[in-house]
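# just coords:
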């Protein structure tokens, strides 16, 4: 009785059948890739396009016949964040490589794509090139930029409102209390100096003076006038001394003796960050001490706020991803101020405490004035 061969063995022994199967699989794969909305490219080792799906045609404007055989980097005027050789090295070690790339369509429109590259290998594992999946995120990036501008505007409006309310409290309520104090003094001279009357007068005078001090403190906290008049160093010294008196937390302030003046936006940002950071130390860390260090360099202004409290949970969502929200209005506000001025922020925390470090590109007030004059 002749031996029966299985269908699988029969197909594998038929080269013509195997070629037809590979062709059928290839056609099916192409149909599937054409259903993908994103642009899908296949680039060989020489850097030329060997596959270009319908998603790529719709996104970029060239059809497959026009794109095949060309370099996608040259065709799309792609801006790579690192050299191509480095990307290829990453692909040999990692599953894929992700980046946001700037490209140009056939109509000359500059777009931003979220691009994912993966190594293309044959059945034996030999590299043949790379797959490239590009998704248009131009509108999302524009919306993010508009949101950043709006957030910056809201911060500016809040600072302007703080300044206005500080002035109103000082000039109106503060002056009214000064008037009350003067009237009490005149009334005291007209009253019979009986012990009971003098006790009440002294109490009224004491309460009025205390209210006046509180109004001035609140006004200065909303916007310290010395920040405009004499600069960041004096404003920080005043605030740190007052904070230590109110909270009983010992704060060490290290700033250059001859700290220069910077543009007002930067000085306000540093002051507000110190305010919020020390407020977090008082509310959350339970630390008995804190340290503030301000370091100048030719191109950067570095601020560091440290405590020796109980620390915080890390990583903080949103600290490194722009599209995530960080918990707490305070940290989120700090991050937004840093972003608006083109700076960087780092938070480290552990059993030893927490350290907030901020780097700002430095521009003195005179340099800022020169830049504005040149642009006018």
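On my side now, so go ahead. Values in this document were obtained by computation on a predicted structure and should not be read as measured data.

# make it CA atoms for all contacts and neighbour counts henceforth
Noted.

# so what secondary structure elements neighbour the lengthiest strand in the chain?
Among all segments of the chain classified by DSSP state E, the strand with the greatest residue count is strand 110-121. In terms of contact count using 3 or more Cα pairs under 8 Å, 6 or more residues apart in numbering; DSSP states H and E, strand 110-121 is assigned the packing partners helix 84-93, strand 97-104, strand 127-136, helix 138-168.

# Please verify my assumption that residue 90 contacts residue 84.
No: assessed by Cα atoms under 8 Å, residue 90 is found out of contact with residue 84, at 9.9 Å.

# more crowded one of those two?
Remark: of residue 90 and residue 84, residue 90 carries more neighbours, 15 against 11, as counted by other Cα atoms under 10 Å.

# What distance do you get for that one to residue 237?
Counting by Cα to Cα, to the nearest Å, the gap from residue 90 to residue 237 is 49 Å.

# Surely residue 128 is in contact with residue 118?
No: contact status for residue 128 versus residue 118: not in contact, 11.1 Å apart, counting by Cα under 8 Å.

# ok, structure two:
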């Protein structure tokens, strides 16, 4: 090859790299109610040729949660982009100082919308918190957003959701709400969540809900999920079980709970309310039931064979956090963080579908299951 030819080849290679860089679109990502990093990890792990999501800032009211997020998503548990603050008194200028955003997530607290909770909805302490997400949409005008909450929010004939969806649309977004069953997306846990993807009205992109069909062959059993946890993984402190609890668990079969018919009289729990989660043991060949932040009164998740509650690392496995993801805080604090998180592997499927939508890549999809609640505004 002549020197001239080599120069032309070098220029072509340089131009190719340059044009690839030009085509790369980086979405700066902000989070409210960030939790320990389920969505943050999912977003930054999601990628498609020419598209990526990078952390810009996050905020949560819990100090341990912020330390966990910063350490695992940012690489430094004191990172300045993770703001520890109560959203109800947070000045959004503090977030703006950390940079503009192109994407926003807000997994607003679910307590007042939960099936297990009292369903106070908008009259409760937590119900109105979604409005801080809407306020952030109006303030920062990101190209897209992801909002997440529990399935119980569909109560009251959809009245609550219609109000929330209307506020999101009034902020200037087309929305694609869907009720996701994460065990259908490769997560070893029956965790059902309402998730809304919103695209700003002036952005020429249409999102489609990813189909779960490609995950049908996935092994989502508890047995597989909890296998081969390395000894170096953190957050494996065991829960101390009393002799009475151990005796009770030994009478409960895999998949059963405290109300098992063969429970001896002296071990029976005498209450009028019979929650299925009380001393409930996993079934090794099925996905786990929903991991929550609770633990007292027999609400730990219990092993199917050993008479004990799961460790926090085992709970994190069911939530699909990687083994090198280290939660900060006390054992009780970590348990709550894990229970409140979004499973990163499930969320990553949604973020990658969003990037596919931007890239114009076709993928199998299903209709948004809650779309009818966006009509008739």
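Yes, it's here. Here the structure is a predicted model, which means the values were calculated and not measured.

# Drop the TM-score for these two in here.
Their TM-score after superposition, calculated using TM-score structural alignment, normalised by the length of the first structure, is reported as 0.23; 133 aligned residues with a Cα RMSD of 6.3 Å.

# one step back: with neighbour numbers in mind, choose between residue 128 and residue 118 of the first structure.
residue 118 (20 against 15).

# Now name the helix or strand holding residue 83 of the second structure.
With the criterion set as DSSP states H and E, the secondary-structure element containing residue 83 of the second structure is strand 82-84.

# which other residues reach the next helix or strand after that strand?
Remark: after strand 82-84 of the second structure, the chain's next helix or strand is helix 92-96, criterion DSSP H and E. Helix 92-96 of the second structure has contacts (Cα atoms under 8 Å, 6 or more residues apart in numbering) with 57, 83, 136.

# Name the residues of helix 92-96 of the second structure that come out as buried.
residue 95 (16 or more other Cα atoms under 10 Å).

# just stretch 23-33 of the first structure next, same as before
Within stretch 23-33 of the first structure, the residues that qualify as buried are residue 33, counting by 16+ other Cα under 10 Å.

# all strands of the first structure, in order?
Along the first structure, the segments classed as strands by DSSP E run 39-44, 49-52, 97-104, 110-121, 127-136, 250-254, 289-296, 300-307, 344-350, 353-361.

# In contact with residue 74 of the first structure, which residues are there?
Neighbours of residue 74 of the first structure in contact, by Cα under 8 Å, 6+ apart: none.

# If we use 10 Å, what do you get?
Remark: with contacts taken as Cα atoms under 10 Å, 6 or more residues apart in numbering, residue 74 of the first structure is in contact with 103, 104.

# Next: residue 93 of the first structure.
Under the criterion of Cα under 10 Å, 6+ apart, the contact list for residue 93 of the first structure reads residue 119.

# tell me the contacts of residue 22 of the first structure?
Residues touching residue 22 of the first structure, when contacts are defined by Cα under 10 Å, 6+ apart, comprise residue 28.

# Distance of it relative to residue 330 of the first structure?
Distance, residue 22 of the first structure to residue 330 of the first structure, using Cα to Cα: 60 Å.

# Kindly report the same for residue 251 of the first structure.
When residue 251 of the first structure is compared with residue 330 of the first structure (using Cα to Cα), they lie 20 Å apart.

# same deal with residue 232 of the first structure?
Plainly put, residue 232 of the first structure is 21 Å away from residue 330 of the first structure if you go by Cα to Cα.

# So those two - more neighbours on which side?
residue 232 (23 against 16).
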